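Novice: need a 3D model of the sequence below.
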Amino acid sequence: MDINTLRTIVTVASFALFIGIVVWAWSRRRRGQFDEAAMLPFAEKEGVEASGERK
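Specialist: Just a heads-up that it's a prediction; the model follows:
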């Protein structure tokens, strides 16, 4: 096995991993979880006033 074969295998494996991540991220089953996580920065925390000071 020469270096070019190894590079080809790594390239194909990386592309397959990339496609897997894209499919996972755009999955309809995950949409609710991702929408909920996207709203976390806007959720109000208990005990924190608008000025940022704790009660």
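Novice: from here on, contacts and neighbour counts on C-alpha atoms
Specialist: Fine.
Novice: show me where the protein has its helices.
Specialist: Secondary structure of the chain (DSSP state H): helices at 3-25, 31-38.
Novice: contacts for the first one next, please.
Specialist: With Cα atoms under 8 Å, 6 or more residues apart in numbering as the test, helix 3-25 has contacts from R30.
Novice: please give the structure of this sequence too, so both can be compared:
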Amino acid sequence: MDINLIRSLITLALFILFIVLIYQVYSKKNKRRYEDAANLVFKDGDERSNKLNQAESKVEDHD
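Specialist: This next block holds a predicted model:
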């Protein structure tokens, strides 16, 4: 086999993989999962804020 044929096959395989990945990401059945993943940053921030507020209120209660 020629090296150029191998390179062409690898390029074709990666292009097909890219198309499958794009289809999976933008399919409607996975929309909810990706929206949940996108909002994890904000959820984590809220939990940390709540823990900090609880810790501050405990410190104020002891004073």
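Novice: mean neighbour count and distance to A50 of the first structure added to the helices of the first structure, as TSV?
Specialist: Below are those laid out as TSV (neighbours: other Cα atoms under 10 Å; distance: least, Cα to Cα, whole Å):
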stretch	mean neighbour count	distance to A50 of the first structure
helix 3-25	11	34
helix 31-38	10	21
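Novice: these: which one's closest to E49 of the first structure?
Specialist: helix 31-38 (21.7 Å; Cα to Cα).
Novice: how big's the offset between the closest one and the second structure?
Specialist: When the second structure is overlaid, helix 31-38 of the first structure sits 0.7 Å from its aligned residues on average, using mean Cα distance after the TM-score superposition for the first structure.
Novice: which part of the first structure matches stretch 24-32 of the second structure?
Specialist: Under TM-score structural alignment, stretch 24-32 of the second structure corresponds to residues 24-32 of the first structure.
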